[in-house]
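>>> model the following, please.
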Amino acid sequence: MGLLNRWSKKKEQEQLKAVRSSASDSEKKTDAKTVSAPQEAGMATPSGTSASDTVSAHEQSPKFRTVVLHPIISEKATLAESQGIYTFAVSNSATKIDVKFAIKQQYGILPKRVSMLCMEGKRLRFGRNRGKRSDWKKAVVSLPKGKTIHIHEGV
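Just a heads-up that it's a prediction; the model follows:
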């Protein structure tokens, strides 16, 4: 009976291959339809996207509201503002790209450069008990020449 099973299994495998190939052909046809639809509407295709299109896609994300926590107002940060360099406290999971687009979304200016620093929380004592403040992340944002942000308005 082993021979009969081999022949029947081969037939089943051939039928499965035929079904899979027809399914992949139908997927290719639907992909071709979705690509041609934006071209007909006058929209950019994925291969022809520009940098401004990707910026607007990043700006739509609601997570950018929670990236920049608050500006850091210190003597050193205030002196750097005259040179177009601003300092912000950001969430611990934020990346340079996240900060860049969050600043663009909040203030309407795309930063030229973003530097990130991981700040270690200070070690503290509460009587006999020792503790530590939370670690946090700082972003130093450089703006293009002639652009400013008014971060002292609400202070």
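>>> when you work out contacts or count neighbours from here on, use the C-alpha atoms and nothing else.
Fine.
>>> any idea how far stretch 66-75 is from the chain center?
19 Å (CA atoms, centre = their mean, to the nearest Å).
>>> can you list contacts of that stretch?
86-91, 94, 98-99, 102-103, 151 (CA atoms under 8 Å, 6 or more residues apart in numbering).
>>> cutoff 10 Å now
Contacts of stretch 66-75 with the rest of the structure, by CA atoms under 10 Å, 6 or more residues apart in numbering, involve 77-78, 80, 86-95, 98-103, 106, 137-140, 151-152, 155.
>>> buried residues in that stretch, which are they?
67-68, 71-72 (16 or more other CA atoms under 10 Å).
>>> cool, and stretch 145-155?
Buried, per 16+ other CA under 10 Å, within stretch 145-155: Thr148.
>>> how about residues contacting it?
Contacts for stretch 145-155 (CA under 10 Å, 6+ apart): 70-73, 78, 81-86, 88, 103, 107-112, 142-143.
>>> the residues you listed in helices, which ones?
78, 81, 103, 107 (DSSP state H).
>>> let's compare: structure for the following, please.
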Amino acid sequence: MAKNQDVDARHYDVILAPHITEKSMSGEGTITFKVANDATKPQIKEAVEAIFDKKVMSVNTIVAKGKTKRWKGKPYKRSDFKKAIVRLVEGQGSIDFTDGI
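Purely as a prediction, here's the structure:
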């Protein structure tokens, strides 16, 4: 992959949204994102470094399987989605999602 750190439209196709829960926000220096199902760890790392201008130490990914639910007696299945837990390098601080990008 190229080391070009310009923010590109493909970076926004990789990172879909922050996954904000009480558990995901408890880690110091870690941020959790919902990412595209076909995104790889190097793509996720490059996208986070380009969009938020932070250095990434490691990326762990999880595929959360969709639950089977019932609505009006009829079963349906929620979609699967992929999460990425991104650990930032020491001294990088954290990412504030309340600011505009």
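>>> in strands, which of the contacts of stretch 66-75 of structure 1 fall?
86-90, 137-140 (DSSP state E).
>>> would you turn those residues into TSV with distance to Ser26 of structure 1 and neighbour count?
Formatted as TSV, those follow (distance: CA to CA, whole Å; neighbours: other CA atoms under 10 Å):
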residue	distance to Ser26 of structure 1	neighbour count
Tyr86	53	24
Thr87	53	23
Phe88	50	22
Ala89	50	19
Val90	46	24
Lys137	49	18
Lys138	50	22
Ala139	48	24
Val140	50	20
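>>> could I get those as JSON lines with distance to Ala37 of structure 1?
Converted to JSON lines, those look like this (distance: CA to CA, whole Å):
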{"residue": "Tyr86", "distance to Ala37 of structure 1": "43"}
{"residue": "Thr87", "distance to Ala37 of structure 1": "44"}
{"residue": "Phe88", "distance to Ala37 of structure 1": "42"}
{"residue": "Ala89", "distance to Ala37 of structure 1": "43"}
{"residue": "Val90", "distance to Ala37 of structure 1": "40"}
{"residue": "Lys137", "distance to Ala37 of structure 1": "44"}
{"residue": "Lys138", "distance to Ala37 of structure 1": "44"}
{"residue": "Ala139", "distance to Ala37 of structure 1": "41"}
{"residue": "Val140", "distance to Ala37 of structure 1": "42"}
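>>> now check structure 2 for the residue matching Val140 of structure 1.
In structure 2, the residue paired with Val140 of structure 1 is Ile85, using TM-score structural alignment.
>>> looks to me like Ser36 of structure 1 is in a helix.
Yes - assigned with DSSP: H, G, I helix; E, B strand; the rest coil, Ser36 of structure 1 falls within a helix.
>>> would you mind finding the match for it in structure 2?
Counting by TM-score structural alignment, Ser36 of structure 1 has no partner.
>>> could you report the separation of Ser36 of structure 1 from Ser22 of structure 1?
21 Å (CA to CA, to the nearest Å).
>>> quick check: ChimeraX command selecting the buried ones in the ones in helices among the contacts of stretch 145-155 of structure 1.
Command for ChimeraX that selects the buried part of these, burial taken from 16+ other CA under 10 Å:
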select :81,103
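>>> will you turn the ones in helices among the contacts of stretch 145-155 of structure 1 into a markdown table that also has distance to Ala51 of structure 1?
Below are these laid out as a markdown table (distance: CA to CA, whole Å):
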| residue | distance to Ala51 of structure 1 |
| --- | --- |
| Thr78 | 32 |
| Glu81 | 28 |
| Ile103 | 17 |
| Tyr107 | 19 |
